[in-house]
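> mind folding the following:
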Amino acid sequence: MLTLIWAQDEAGLIGAKGTLPWHVSADLKFFKEQTMGQTILMGRTTFIGMGERLLPKRTTWLLTKDTHYQVAGAKVFHSVEEVLQASLGQDLIVTGGAKVYENFLPYADCLVQTVLAKKFSGDTYFPKVNWDDFQLVTQVPFTDAKSGISGYFNTYHRK
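Prediction:
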């Protein structure tokens, strides 16, 4: 199963200068729960934006056009096709950024979306989704205890 997971504000914003434009503990906890023990894929820019650190207890795959880029403890790929071939028969969770989401959206079986009920400033938006291709299977409301920000954890499956 190929899953895309992301958090966005109510306008679809997902990033600001290579990082998250917010700190919402409830979403970080949800992300951790969803990805723990899984293989995650992200682009090089996203990896750099999170301080080039591997997330514990997850297998990390990186996608970059830079054929010389290497990270100890991560598997580096240079094309969508390479990733799709390597992921045959196993679950893969795509964690960003925008271009990586755009490239893998046509192959996604599942979308796990956090929607924050607030607008933030930034420069990167989630790519356009044809929602007719997906069915909402769960929607869980939340309010973050620290920031007071509320929203929903939505899970969609491809029809």
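> could you use CA atoms for every contact and neighbour count after this?
Will do.
> quick one: contacts for the residue nearest the centre of the chain?
By Cα atoms, centre = their mean, the chain has its centre lying nearest to residue 95, at 2.5 Å. Residues in contact with residue 95, defined by Cα atoms under 8 Å, 6 or more residues apart in numbering, are 4-6, 40-42, 101.
> repeat that for residue 13.
Taking Cα under 8 Å, 6+ apart, one finds 120-126 in contact with residue 13.
> alongside the first, I'd like the structure of this one:
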Amino acid sequence: MTLAAIWAQGHDRAIGRGGRMAWSVPEDFAHFKRMTLGHPVIMGRATYDSLGEKYRPLPGRRNIVLTRSSLEFPGCETAASLDDARARVEGQFAWIIGGAQVYEEALPYVDGLIVTDIDVDVPGADAFAPVLPDWFSADAPEWEIVGADPERGWHTSSTGISYRFTALQRRGTTPWVENPLG
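You can find the predicted model right below:
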């Protein structure tokens, strides 16, 4: 089994505010879909709730929701823990898609990361991506860059927000995806 995580983060690693993303970058949503389509996705209940009814479950993906409750999530499987979810996807490539607590708990198990940096401040942010080393430095011991926008350049979204993609692989692991930037 290979696990990878994918997230978008504003300044200071902010990934959300009030149960929602604090920006709209359609190009990042398209990239997320391209990368996760056809693979199981593992998410916490708050991330499931944040998707909105129109997008639940995420189509074309096996959706696994981490929850300790007995609630049902139409079109999704539930898992009581990350270990339970990992057992369910044994032998498959799967994505961790949030939220903050799930990313933090899953980080020791993931072989790859795709991070979209969004050039925005998020006042009042209440959800944050895990702390990672400065992956653009030569001395990042655990992770290596396997894909990055040219010369760490920024793109401009149709909404006017700047963004960039970076893909990282845990050093010493087998490449986890052929084209990490899609």
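> superposed, what's their TM-score?
Here the superposed chains carry a TM-score of 0.93, computed using TM-score structural alignment, normalised by the length of structure 1; 158 aligned residues with a Cα RMSD of 1.4 Å.
> re earlier: which of the contacts of residue 13 of structure 1 are retained in structure 2?
Mapping the contacts of residue 13 of structure 1 onto structure 2 (both residues aligned by TM-score structural alignment, their matches' Cα atoms under 8 Å) leaves 120, 122-126 still in contact.
> wait, a strand at residue 84 of structure 2?
No. Under DSSP: H, G, I helix; E, B strand; the rest coil, residue 84 of structure 2 falls outside any strand and is assigned helix.
> quick one: map it onto structure 1.
Matched to structure 1 by TM-score structural alignment, residue 84 of structure 2 sits across from residue 82.
> swap in residue 22 of structure 2?
For residue 22 of structure 2, the aligned residue in structure 1 is residue 21 (criterion: TM-score structural alignment).
> how many residues are close by the closest residue in space to its match that isn't next to it in sequence?
Closest residue to residue 21 of structure 1 apart from its sequence neighbours, by Cα to Cα, 6 or more residues apart in numbering: residue 15 at 5.7 Å. Other residues lying near residue 15 of structure 1 total 25 when counted by other Cα atoms under 10 Å.
> measure the mean distance from the one helix or strand residue 15 of structure 1 maps to to structure 2 post-superposition.
Residue 15 of structure 1 is part of strand 13-15 when elements are defined by DSSP states H and E. Following superposition, strand 13-15 of structure 1 is found to deviate from structure 2 by 0.3 Å on average (mean Cα distance after the TM-score superposition for structure 1).
> which residues of structure 2 fall in strands?
With DSSP state E, the ranges of strands along structure 2 come out as 2-9, 14-16, 41-44, 63-66, 77-79, 93-98, 112-118, 127-128, 143-148, 155-156, 162-170.
> could you dump these into CSV and include distance to residue 57 of structure 2?
What follows is the strands of structure 2, written out as CSV (distance: least, Cα to Cα, whole Å):
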stretch, distance to residue 57 of structure 2
strand 2-9, 17
strand 14-16, 20
strand 41-44, 10
strand 63-66, 6
strand 77-79, 10
strand 93-98, 13
strand 112-118, 22
strand 127-128, 22
strand 143-148, 29
strand 155-156, 29
strand 162-170, 25
